[in-house]
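J.: What follows is a predicted structure for the sequence shown.
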Amino acid sequence: MSYETDRLRDRVAVELERARDRTVTLTEAVDDGDLVRQHSPLMSPLVWDLAHVGNQEELWLVRDVGGREPVRRDIDELYDAFQHPRRDRPALPLLGPAEARRYVSSVRDKVLDVLDRISLDGSPLVEQGFAFGMIVQHEQQHDETMLATHQLRAGAPALTAPPPPSSAGAVAGSVLIPAGPFTMGTSTEPWALDNERPAHRVEVAAFHIDRAPVTNGQYAAFIADRGYDDPRWWSADGWAHRQAAGLTAPQHWQRDGDGWAATTFGRTARVVDDAPVVHVCYYEAEAYAAWAGKRLPTEAEWEKAARFDAATGRSRRYPWGDDDPAANHANLGQRHLQPAPVGAYPAGATPEGVHQMIGDVWEWTSTDFRGYPGFVAFPYREYSEVFFGPDYKVLRGGSFGTDASACRGTFRNWDYPIRRQIFSGFRCARDA
């Protein structure tokens, strides 16, 4: 067994444990009544997410990679996300909290045994530990979903975290990204998912992109200028949704004297003016951008601004370079339960001075979610391909609730343009 293989096994084990520790934190923070309760029809009960991550781990790592006997074949249908809409899941005969905990623990024991014995090269599914990395990312993605469920639950606060760092200096204005091609996507990132592949050259016209996400203070100015009441700023679909949903401000905002307050994980406080606005849908972002005389960036523009190194002509893994994210680079991993003020992570900025493209808030782009040229579904169509089309918009960059294992310069998220329970914000762009 080689030194490199040992290191890979160790890394996989560490990442599996980190994901599980976070799952435990999110599920142990509340009592069993909260675990089985549905806090919003948009979200599953937390206990469903708990058993679901175990079931996916069993399907892929115990049965498929490991070739072992099933742990609980009888529950496969209950935890198939495509079989039951979220709103219907509380009515299913789900595993109770104690049984779900025993189940995921039993699955993990078998997975660690598989990890000790399996070869991590050969088939594409196990090459460089891909299947294990896929499951790590799957659990971390559900952890972020569970964090969003915590944001929607009523009652006393259940989660705590220190505040994010303060801004290291004002960040304003935009930067010019020159015209030209760049390499978008990846063919070399070992744990990249199918929709990030393959790497391909994209020609992008010159454009300006804001150095920071739109802040609460900037968004409040849009509201004060009656932006929600003026159809000039809204697309036809956006205006129809604004009226039907009665949108008047970001989700969780409420008036507070002459300003705004927001409720965040059970605590209500004045919004931080220089922190990125969060919990806005695509249509709200689109309307603000039009009001500001700008637009949302395309996905290719966003990625070029985040990754392209004009000095070398290559695409970096992250805005700051190729090193994995450290605590001084980005607000990731639920270390803080809110976005950080703009300028709080100067070490994470691009060489051109574009800040916080990783972490803090998912950023809406104007691009529909589709496969790249040469896309091949792997290892199953339901991860990406079934979502391709005009119904979903791409979000990029991750949020304060996204783990570093599930966030890269190439990582793609997607959702309906009406969604805002997710940790979504945006930045603006304009033509050069």
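T.: Cool, got the structure. This is a predicted model, so every value here is computed, not measured.
J.: Every contact and neighbour count from this point should use C-alpha atoms.
T.: Fine.
J.: Can you point out the buried residues in stretch 323-337?
T.: Within stretch 323-337, the residues that qualify as buried by neighbour count (16 or more other C-alpha atoms under 10 Å) are 325, 329, 330, 331, 332, 333, 334, 335, 336, 337.
J.: Quickly name whichever of the residues you listed is closest to residue 248.
T.: For the buried residues of stretch 323-337, the minimum distance to residue 248 (C-alpha to C-alpha) is 24.0 Å, reached by residue 337.
J.: Secondary structure element for the closest one, which one?
T.: According to DSSP states H and E, residue 337 maps onto no helix or strand at all.
J.: swap in the one 3 residues further on?
T.: Per DSSP H and E: residue 340 is located in neither a helix nor a strand.
J.: Pasting the second one now:
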Amino acid sequence: MTVFGELDTETLRDRVARQLTRSRARSTALTDAVDDEDLIRQHSKLMSPLVWDYAHIGNQEELWLVRDVGGREPVREDIDNMYDAFQNARADRPALPLLSPTETRSYVREVRDKVMDVLASTKLEGRKLVENAFAFGMIVQHEQQHNETMLATHQLRKGDPVLHAPLPPAPPGPVVDKGILVPAGPFTMGTSVEPWALDNERPAHQVHVDAFVIDKYPVTNGMYLEFVDAGGYDQQQWWSEEGWAYRQKASLVAPRFWVRDGDRWLRDCFGVVEPLVLDEPVVHVCYHEAEAFAAWAGKRLPTEVEWEKAARFDPATGRSRRYPWGDEDPGPEHANLGQAHLRPARIGAYPLGESPLGVAQLIGDVWEWTSGDFHPYPGFVAFPYREYSEVFFGPDYRMLRGGSFGADAAACRGTFRNWDYAIRRQIFSGFRLARDAGPEERLLDEQR
């Protein structure tokens, strides 16, 4: 495991600089892929214009790294309110006097130049915000999170495809999906040692989990198609009251971006309409759809605690790993991350990414809905500002874990927590199933 606190200052600075550069290269690619007219257009009321996201990335970088950490004079103090996400709803942002694409590129470039100067001169110790370069890591994660948001905007845009990437790796051999028994007992959830972990991931704490069974792989297009073909969207008994009301209001009949073509379903993948790949994890389903499918299949969604135990718990040592495969940072052999591929990988594609218990593809591919709402861990302390997590706590948000093909490794780990409204479908969300352990399985667990 790479522990930032054990790195000398120059090595840490180099690591930060590489992460900042990598994140900016992705932001640039996502915005350079389209013309200026596309950048300023709102492709969906659910999303900001791409040019707003890009300037917002620069503005947050200026606020935290140039002004706060660096103590420098503001670059564009006059635009702070315009790029404050809490002051301006997404639907209203196109009406703002936004910076033009040319002005935006100039602004983010000027901010980044100053940030590199701040990085070179700042002692990365003594103050909580800069200890282990936390503020820089927070900004890297913020940019990568917005990159995933911009990628979702690209999925929503109309027109010829502009993004291209190779296919994910194929499974190296036959694939058998199965339920995996996760033993009863305590495990350590969250973290107190991950240097760039955000406040809602902290602190580490012991949680007892009863024995349960979780599917080895996420639910696939083929499995979900069976639910669609069986009339699952028309049968109220599978849906919660809230979910059924939304299904009717939104006229849901299939996952978002599935396209009906006679007697078959196709999928619109970043402007390419293609046949469903049946053994890919289903993507673009909301919490209500996931919950209804689980009921139809005679199972349920895992709780957030169950998901994390399945992903991190090592029964041989009793400790919780950083990632399912171990403590090393993700590599391309472990998971489908960082927009390297523009789709989930087929199940079985990443055997080296399995958890000690044998649960696969927990990181990358699709964010996985879990049951329960967004709440703080015992001992939670908001840092460095309440608006990152605390204002979202409560029953309005459902939890997603694991990361998607659009999430970056810098903003995705075994403890990382994502949340959204239960109705959200434009995000790269899927799910896997779980169930309570049966009597024979509990007995087997006790005999271990």
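T.: Everything's here; your move. Treat the numbers as computed from the prediction; the structure is a model and nothing was measured.
J.: which pair in the buried residues of stretch 323-337 of the first structure spans the largest distance?
T.: 325 and 337 (17.9 Å).
J.: Show me where the first structure has its helices.
T.: Ranges of helices within the first structure are 3-28, 32-36, 46-57, 97-117, 130-152, 216-224, 236-245, 282-291, 299-307, based on DSSP state H.
J.: out of the ones you listed, nearest to residue 259 of the first structure?
T.: Among the helices of the first structure, the nearest to residue 259 of the first structure by C-alpha to C-alpha is helix 216-224 (8.3 Å).
J.: and that closest one, which stretch of the second structure?
T.: Taken onto the second structure by TM-score structural alignment, helix 216-224 of the first structure occupies residues 221-229 there.
J.: mean shift between that stretch and the first structure?
T.: Superposing on the first structure and averaging over aligned pairs (mean C-alpha distance after the TM-score superposition for the first structure), stretch 221-229 of the second structure comes out at 0.3 Å.
J.: can you put the helices of the first structure in JSON lines and add mean neighbour count?
T.: Converted to JSON lines, these look like this (neighbours: other C-alpha atoms under 10 Å):
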{"stretch": "helix 3-28", "mean neighbour count": "16"}
{"stretch": "helix 32-36", "mean neighbour count": "17"}
{"stretch": "helix 46-57", "mean neighbour count": "24"}
{"stretch": "helix 97-117", "mean neighbour count": "16"}
{"stretch": "helix 130-152", "mean neighbour count": "22"}
{"stretch": "helix 216-224", "mean neighbour count": "17"}
{"stretch": "helix 236-245", "mean neighbour count": "15"}
{"stretch": "helix 282-291", "mean neighbour count": "24"}
{"stretch": "helix 299-307", "mean neighbour count": "24"}
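J.: nearest to residue 352 of the first structure, of those helices?
T.: Here helix 299-307 is closest among these (C-alpha to C-alpha), at 8.5 Å.
J.: Output the residue interval of the second structure matched by the closest one.
T.: Against the second structure, helix 299-307 of the first structure falls on residues 304-312 (TM-score structural alignment).
J.: where exactly do the strands run in the stretch 151-300 of the first structure?
T.: Under the criterion DSSP state E, counting those that start in this stretch, the stretch 151-300 of the first structure contains strands at 174-177, 180-184, 200-204, 207-210, 253-256, 259-264, 267-270.
J.: What ranges does the stretch 301-448 of the second structure have for its strands?
T.: 367-374, 394-401, 418-420, 429-430, 434-436.
J.: which residues are contacting the shortest one?
T.: By that I understand strand 429-430 of the second structure. Residues outside strand 429-430 of the second structure that contact it (C-alpha atoms under 8 Å, 6 or more residues apart in numbering): 218-219, 281-286, 290, 366-369, 400, 404.
J.: so that strand matches what in the first structure?
T.: By TM-score structural alignment, strand 429-430 of the second structure lines up with residues 424-425 in the first structure.
J.: how big's the offset between the matching stretch and the second structure?
T.: Mean deviation for stretch 424-425 of the first structure: 0.1 Å (mean C-alpha distance after the TM-score superposition for the first structure).
J.: How far off centre is that stretch?
T.: A distance of 10 Å separates the centroid of the chain from that of stretch 424-425 of the first structure, by C-alpha atoms, centre = their mean, to the nearest Å.
J.: List the residues that contact residue 324 of the first structure.
T.: Shown in contact with residue 324 of the first structure (C-alpha under 8 Å, 6+ apart): 318, 404.
J.: ok, now how distant is it from residue 415 of the first structure?
T.: Taking C-alpha to C-alpha, to the nearest Å as the measure, residue 324 of the first structure and residue 415 of the first structure are separated by 26 Å.
J.: Next, format the helices of the first structure as a markdown table and append distance to residue 64 of the first structure.
T.: Converted to a markdown table, these look like this (distance: least, C-alpha to C-alpha, whole Å):
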| stretch | distance to residue 64 of the first structure |
| --- | --- |
| helix 3-28 | 17 |
| helix 32-36 | 30 |
| helix 46-57 | 10 |
| helix 97-117 | 11 |
| helix 130-152 | 10 |
| helix 216-224 | 47 |
| helix 236-245 | 43 |
| helix 282-291 | 38 |
| helix 299-307 | 34 |
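J.: So which of those helices is nearest residue 378 of the first structure?
T.: Proximity to residue 378 of the first structure (C-alpha to C-alpha) singles out helix 130-152 among these, at 10.5 Å.
J.: what range in the second structure does that closest one sit on?
T.: Using TM-score structural alignment, helix 130-152 of the first structure lines up with residues 134-156 of the second structure.
J.: That stretch vs the first structure, average offset?
T.: Average distance, stretch 134-156 of the second structure versus aligned residues of the first structure after superposition (mean C-alpha distance after the TM-score superposition for the first structure): 0.1 Å.
J.: distance between the ends of stretch 393-410 of the first structure?
T.: End-to-end span of stretch 393-410 of the first structure (C-alpha to C-alpha): 16 Å.
J.: which bit of the second structure covers that stretch?
T.: Aligned by TM-score structural alignment, stretch 393-410 of the first structure corresponds to residues 398-415 of the second structure.
J.: any idea how far residue 240 of the first structure is from the counterpart of residue 239 of the second structure in the first structure?
T.: Counting by TM-score structural alignment, residue 239 of the second structure lines up with residue 234 in the first structure. According to C-alpha to C-alpha, residue 234 of the first structure stands 9 Å off from residue 240 of the first structure.
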